[in-house]
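Undergrad: Sequence plus the predicted model coming up.
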Amino acid sequence: MIQSTRVAPTPGAVADSSSEVPEGTYFLDSPDSSTEKSEHRTDVRHDNPHDDHLDRPLYASNPQNPIPKENIPWWRPIFWSVLLLVLQIINVQVLALLPVLLLAMAFRGVWFGCKSWKRPPASLNVAVVGAGWTGCQVVGQFKDIGVNSVRCYESMDDIGGTWHKSVAYSGLHIHTPSWMASFAGYPYTKNPDGRSGPTPEEREERVYNVDLQAYFKRYVEHKGIEDKFIYNSKITQVSYNSSTRKGHVTVYNSKTKRVTEEGPFDAVVFTGYATYPNRPDLPGENDFVAGGGQVFHSVQVNDELLAKLVKEDKRVIVVGAGKSSCDLVLQFVERRGSHKLTWLFRRPYQFMRCEKFFHDRSLWGMVNGFMVMIFWMVALLFPQLSWNVLRASGHAWTYRNTKDTKHDYSTFHFGMLDHRQRYILEHEAPQLVGNPVGFTNKGLRIEKNDEIIPTDVVIFCTGYRSGVEQIKAVKDGQPHELELDKKLFEHVIAPDFPVLSSCTNFSTTAGPMRGASVSEYLVYHLCVRRMASEKAMRVQANRLFGHFTLKQSILFADGFFQKWIRLLLDLVLRGLIPWQHLLIHFIQILLFGFTRPPTMNLLPRLPKKWRNGEGIELRQEIVVKDGVYGNFMTEA
């Protein structure tokens, strides 16, 4: 059960554990709650499923009320001094490796300098699955490279993906400043023409889904790619011919109810990483619903539903520990305090302090950013040590410090929280650690002591699946079972089904810009280098350090922290990204506060005749169903 500790009730007073308090005034336990000194509001009273008389310091209900400053441990300045000394030692070791790094840089330059085009990019025909921010970036980057024959299939009625209003939960917003979540060459701004660029306030804005979707539309118009998107169209099957190395897609249009087959395509690029909600199947749910209970996944809890639950004064359990659970808990607490709310999770997740990661670009802020960059590299070999350093230095944070979870770096999924969010989650959100194992007709049963938590509503914030497993595969005319749990070739291509590519793990950077890297890589793979056999791709995939599959996005994988570092190492060792450009990319983000896609330099200079459109002709091919045709570019 959640424990409680009494605190002083006087608004604006400084409280400690020894203060005299009226009977019935409580404060939920949190890390250091017995020694914390901060100002509290107790003029509003709320209750909780575990304590019927719980007075809360409701900073959440009044945004104008300043949040108390976080306590800084007395030993942290000493720790920083020692840490800076250690960083100098690491820098000396890196400098010792500089000749080897320069030699590798020169070798890569010569190697790719000798590459030449085997076919023009305009000859490619590509299908893109999903019109979220990654899908939009992929299509836009293909156009910049010269791939004009692109069809992007979206099952909803508009672009947006996870950010589309029909699937956006209440309070959905990006956790980073907008400059970190912008399209390549088109920074976020609310200005319709986008020419004046973002204001300083817009650069730092953590944009909500409505504004973000409007930004997607402006980007599509800016790039002139509106005609590339086909809405209300769901890919149900991909067929692959191993002799031609091309594929066809079967498309179901939910508006016309027609099924068409389109192709051939040189590549089918899957961009969704949060397509289907991942909801646990617990016993007894039917009994709970029959008794009047309601069960939702976070994707269903839009503004209207949340307002209805608040208005009807429902008892609510939010299950989960990640970004979506934090967002929804904040929404409930800000609208009605901790009243009839329980935040249930098996273990707390780790987050980065937003102001530490995205600093003010002062000298001290740059030192902070440099330290993060170094210890991300250290995480490759010593993830636990690296994470402990980031926690001790104040960069990493969790909302409930417990002995068994506070050093668990596997629960870090690149979430960012600012000071106000952290304070509310830690001090005003009623938390309960437990594993839900089933329903009763009255509530949710948790594993610990077989306890039953009475409730009216359960909201599962338990992540998403990519949805690629929903697509049927046919290879050479025969049904084919995709190897969903096997490693991808260079973390992009399915070795057993080479026409299918995935963007979900190629996280060279944050936000949609990773789509630009995927587009460049695929053009290099299809138009520049010699195509490897399926057997060779399997062998090379198994040699990679990272284990990334079609089934799950890296963003939802346990141990994301170390896996992401391994991904970058693989890309550098494979020569796909120059080490110096990757270093420059992270210096830009962590020290100077701006970003662009890391320069891959995979593509040779395009021949003049191809740049002028010579040697390319347009042909049309009728696909097999309903007389639907597509335009395809081929070399004359």
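TA: Structure's in. What do you need?

Undergrad: Going by C-alpha atoms from here, please, whenever you check contacts or count neighbours.
TA: Fine.

Undergrad: so after the longest helix belonging to the chain, what's the next helix or strand?
TA: If you go by DSSP state H, the chain has its longest helix at helix 76-96. Remark: after helix 76-96, the chain's next helix or strand is helix 98-113, criterion DSSP states H and E.

Undergrad: what's the angle between that following helix and helix 76-96?
TA: 60 degrees (axes from the mean of the first three to the mean of the last three CA atoms, to 10 degrees).

Undergrad: Check which helices and strands helix 98-113 is in contact with.
TA: Using 3 or more CA pairs under 8 Å, 6 or more residues apart in numbering; DSSP states H and E as the contact test, no helix or strand touches helix 98-113.

Undergrad: Quick check: buried residues in that helix?
TA: 105, 108, 112 (16 or more other CA atoms under 10 Å).

Undergrad: just checking, the last one touches residue 602?
TA: Read it as residue 112. Yes. Under the criterion of CA atoms under 8 Å, residue 112 makes contact with residue 602 at 6.8 Å.

Undergrad: between those two, what contacts are shared?
TA: Shared contacts of residue 112 and residue 602, defined by CA atoms under 8 Å, 6 or more residues apart in numbering, are absent.

Undergrad: which residues in the stretch 401-550 of the chain form helices?
TA: For the stretch 401-550 of the chain, the helices defined by DSSP state H, counting those that start in this stretch cover 419-427, 514-527, 534-542.

Undergrad: Tell me which of the ones you listed sits nearest to residue 581.
TA: With CA to CA as the criterion, residue 581 lies closest to helix 514-527 of those, at 12.8 Å.

Undergrad: So what's the residue count around residue 5?
TA: Using other CA atoms under 10 Å, residue 5 is surrounded by 13 other residues.

Undergrad: Next one: it from residue 425, what distance?
TA: For residue 5, the distance to residue 425 equals 17 Å [CA to CA, to the nearest Å].

Undergrad: quick one on the thing from earlier: the longest helix of the chain packs against which elements?
TA: By 3+ CA pairs under 8 Å, 6+ apart, helix 76-96 packs against no helix or strand.

Undergrad: here's the one I want to compare it with:
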Amino acid sequence: MEEIIKKDLKVLVVGGGKSGCDMICAFQKKGYKQLTWLFRAPYWFLRYAPVTTGGFKGFLFLCSLLLFLFSYQLPVLVAWLIGYLVLPKSEGGLLPQHFDGRRFHFGILDDKQVAFVEQVAAKQGEPKELTKEGMQLESGEMLKCDVVIYATGYETGWGDLKLLKDGEVVDAGDVKLYHHAVVPNFPCLMSASTAFFQFGPCRGLTTAQYITWYLQAAPSEAEMIATAQQNWSSQSAGKSNGFRSDHAFTAEFLLFYLDLWRGGMVSIFGMLKIFVDLFVVSKMSPLVLRKGTMPAFPQ
């Protein structure tokens, strides 16, 4: 970044999600304005102030999240109406450009960050190819730049791993996961990124609790494969819910919890508690599983 600023290079940030906003804010905090932001469609973000306030408005937002099980648009509309969501760089005029829940991945911005990203020149379009001048779009338009920063979704890369079990190659690239954590046909391999028990570092506590159970009571591979095939959430070892736009992250996140409940790993009360704590009480707490030993949680 220091080299880019020193040489006064033109920067193109590709990707409309939280990573793209982070790149924009990082440059703007240094007063750098040689930026262009390219994305297919703007993303929705949580507004920091109401999230940290909680209360009745947080309760309404929590209720709106449940609507994601039935619609990708209605819950975003409700959350916007109560002031919980914002759509930076929208071209919709008085109304937001869209209410597409697939463009909401629980990214969060405060008012200062929203003001930052609103100042940047933005372009909606589909990248086609890189040229000597910059990025050419499918429309034929050329976005001139010296540096391209890709802040886009991605696959986990598990498909690039060569896994051997008993001398045989095992394909774990896109298999459904047991409890969204363990690769069932390679059961010594666990994915912490897909085991999205909670936001923030307290997710590690639930992961540790899960490991204490799994190491002692893991079922057979056949049972794990059968259980994984029944998952309602569509994520796999190679496709984490957090970086996809073909499904709504919130809907898949709720289905993830329901998969844990159907598998006997969590109670309905346990699921509701972490969301009430987060959005109504405004505190972060770990998801407590029904099996395994929960480590001490610092208060």
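TA: Structure received. As the structure is a computational prediction, the values presented were derived from the model and not from experiment.

Undergrad: re earlier: hey, which of the helices of the stretch 401-550 of structure 1 is tucked in deepest?
TA: helix 514-527 (a mean of 23; mean count of other CA atoms under 10 Å).

Undergrad: re earlier: turn the helices of the stretch 401-550 of structure 1 into CSV, including distance to residue 150 of structure 1.
TA: Shown next, in CSV, are the helices of the stretch 401-550 of structure 1 (distance: least, CA to CA, whole Å):
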stretch, distance to residue 150 of structure 1
helix 419-427, 41
helix 514-527, 11
helix 534-542, 25
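
Undergrad: so how far is the longest helix of structure 1 from its chain's centroid?
TA: Centroid displacement of helix 76-96 of structure 1 relative to its chain, using CA atoms, centre = their mean, to the nearest Å, is 31 Å.

Undergrad: Next: stretch 100-109 of structure 1.
TA: Stretch 100-109 of structure 1 has its C-alpha centroid displaced from the chain centroid by 33 Å (CA atoms, centre = their mean).

Undergrad: picking up where we left off before, of all the helices of the stretch 401-550 of structure 1, which lies closest to residue 84 of structure 1?
TA: helix 419-427 (25.0 Å).

Undergrad: who's in contact with residue 6 of structure 2?
TA: Contacts of residue 6 of structure 2 by CA under 8 Å, 6+ apart: none found.

Undergrad: Okay, it and residue 16 of structure 2: tell me how far apart.
TA: Distance, residue 6 of structure 2 to residue 16 of structure 2, by CA to CA: 26 Å.

Undergrad: excluding its backbone neighbours, what's nearest the residue sitting nearest the centre point of structure 1?
TA: Geometric centre of structure 1, nearest residue: residue 555, 5.0 Å, by CA atoms, centre = their mean. Distances taken as CA to CA, 6 or more residues apart in numbering place residue 413 nearest to residue 555 of structure 1, at 5.9 Å, with adjacent residues excluded.

Undergrad: Counterpart of the one you found over in structure 2?
TA: Residue 413 of structure 1 maps onto residue 105 in structure 2, with residues paired by TM-score structural alignment.

Undergrad: For its match, grab the count of nearby residues.
TA: 22.

Undergrad: Could you do residue 36 of structure 2 as well?
TA: 19.

Undergrad: Pull the contacting residues for the residue mapped onto it from structure 1.
TA: In structure 1, residue 36 of structure 2 lines up with residue 342, judged by TM-score structural alignment. Applying CA under 8 Å, 6+ apart, we find residue 342 of structure 1 in contact with 48, 49, 316, 317, 318, 429, 430, 431, 432.

Undergrad: ok, which stretches of the stretch 101-250 of structure 2 are strands?
TA: 104-109, 121-124, 127-130, 134-137, 142-144, 147-150, 163-165, 168-170 (DSSP state E, counting those that start in this stretch).

Undergrad: Tell me which of the ones you listed sits nearest to residue 66 of structure 2.
TA: Judging the strands of the stretch 101-250 of structure 2 by CA to CA, what sits closest to residue 66 of structure 2 is strand 104-109, at 14.4 Å.

Undergrad: who does the closest one touch, helix- and strand-wise?
TA: Using 3+ CA pairs under 8 Å, 6+ apart: strand 104-109 of structure 2 touches strand 44-47, helix 249-262.

Undergrad: what sits up against that strand?
TA: Here strand 104-109 of structure 2 has contacts from 17-18, 43-48, 242-243, 248-250, using CA under 8 Å, 6+ apart.

Undergrad: of all the helices of the stretch 401-550 of structure 1, which lies closest to residue 377 of structure 1?
TA: helix 514-527 (19.8 Å).

Undergrad: where in structure 2 is the aligned partner of the closest one, by residue range?
TA: Residue span in structure 2 matched to helix 514-527 of structure 1, by TM-score structural alignment: 203-216.

Undergrad: Superpose on structure 1 and give me the mean offset of that stretch.
TA: Its aligned residues in structure 1 lie a mean 2.1 Å from stretch 203-216 of structure 2 after superposition (mean CA distance after the TM-score superposition for structure 1).
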